[in-house]
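>>> Need the 3D shape of this:
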Amino acid sequence: MTTTPRSRAEIFVRAEEDGRFRGPATGDERQMLVGFLADQRATLELKCTGLDAELSRRSVEPSTLSLLGLVRHLADVERHWFREILARQDAAPRFSSPADPDGDFDGADSGPEAVEEAWAAWRAEVEFADRFAAGASLDIEGHDAWRGTVSLRWVLIHMIEEYARHNGHADLLRERIDGAIGI
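As a prediction, this is how the structure comes out:
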């Protein structure tokens, strides 16, 4: 794909067509946290809309950063915090390992099977996380080697931050692929 320079005003999703950021602006804490996380997840999907093999296009050498790598990475992050830490399941990462800690990005190869696998894994982890967050106290705790004791409240806030940071990467990656900005 080639990039076509456009003004930013031309390319933003029109408010009436944008399904993101519809969560409550007032209300209880759980609704707000879950709503903001849903908005960030929807943003990642929007950044990847209409792409297949292009999802694996790398940013710039030597980086292995790609949109597909972000999807794989965020599937593993969702899995870690919600399944492994909070639900205390034996849930090894799907795309990385102690022997290959950057496998989520390094192994993000093009091809329809790789794209389907990444999205299926991400959606399964998001679905689990949503079910878990809906039924658990915000004060439920788990233990993580990096952060120590964490609550569901902390994990939801951390996930919003994680997605927001990576959605910034996704903005730049998408613009590099086809010039799309502001989506």
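>>> switch to C-alpha atoms for all contacts and neighbour counts from now on
Fine.
>>> Make sure Gly142 is indeed in a strand.
Yes. Per DSSP: H, G, I helix; E, B strand; the rest coil, Gly142 lies within a strand segment.
>>> my guess is it contacts Ser151, does it?
Yes. Gly142 is within contact range of Ser151, at 6.4 Å (criterion: C-alpha atoms under 8 Å).
>>> Second input sequence below; structure requested for side-by-side comparison:
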Amino acid sequence: LEPWLSIDWSAQPDWEWESAANDSPLALMNQWLEAVELSRSITNTAIAVGGIEQLAKRKWPNNESPSLRWIILHMIEEYARHNGHADLLREFVDGETGE
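The predicted structure follows:
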């Protein structure tokens, strides 16, 4: 998936932390929206083909494979965690708190 496939990670090991420095907010939002759409498409296809209980092709170090259900729930947890981090940063900047 681009742009990640084209990155020379040995030459730019911190690319993912530095790549957006000169991008506009609109460009970043569009890139995020494209990634979300691709993720939804891949997930929907995987569910249609093998169901939500199918096991991942890649195995963990213990030789077990998580189910697609586990992967989706894990992604929801990670997304929520990072949204919480962003909320804390915003609160630090402007003092506003949620309900």
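>>> Assign the counterpart of His82 of the second structure in the first structure to helix, strand or coil.
Under the alignment (TM-score structural alignment), His82 of the second structure pairs with His166 of the first structure. For His166 of the first structure, the assignment made with three-state DSSP gives helix.
>>> cool, and the one 10 residues further on?
The local conformation at Arg176 of the first structure, judged by three-state DSSP, is helix.
>>> Next: Trp17 of the second structure.
Three-state call for Trp17 of the second structure (three-state DSSP): helix.
>>> Identify the residue of the first structure aligned to it.
Trp17 of the second structure maps onto Phe105 in the first structure when the alignment is built from TM-score structural alignment.
>>> can you tell me the helix or strand for the residue nearest to its match when sequence neighbours are not counted?
Nearest residue to Phe105 of the first structure in three dimensions, chain neighbours excluded: Gly69, at 4.2 Å (C-alpha to C-alpha, 6 or more residues apart in numbering). Using DSSP states H and E, Gly69 of the first structure sits within helix 67-78.
>>> And that helix, what does it pack against?
Here helix 67-78 of the first structure touches helix 103-106, helix 112-135, helix 152-178, going by 3 or more C-alpha pairs under 8 Å, 6 or more residues apart in numbering; DSSP states H and E.
>>> In the second structure, point out the residues matching that helix.
Aligned using TM-score structural alignment, helix 67-78 of the first structure spans no residues in the second structure.
>>> For the counterpart of Arg40 of the second structure in the first structure, which residues are in contact?
In the first structure, Arg40 of the second structure lines up with Asp130, judged by TM-score structural alignment. The contact partners of Asp130 of the first structure, by C-alpha atoms under 8 Å, 6 or more residues apart in numbering, come to Val34.
>>> what's near enough to touch Leu70 of the first structure?
Applying C-alpha under 8 Å, 6+ apart, the residues contacting Leu70 of the first structure are 104-105, 166, 170.
>>> do that again at 10 Å, thanks
Listed by C-alpha atoms under 10 Å, 6 or more residues apart in numbering, the contact set of Leu70 of the first structure reads 44, 55-56, 76, 104-105, 108, 118, 163, 166-167, 169-170.
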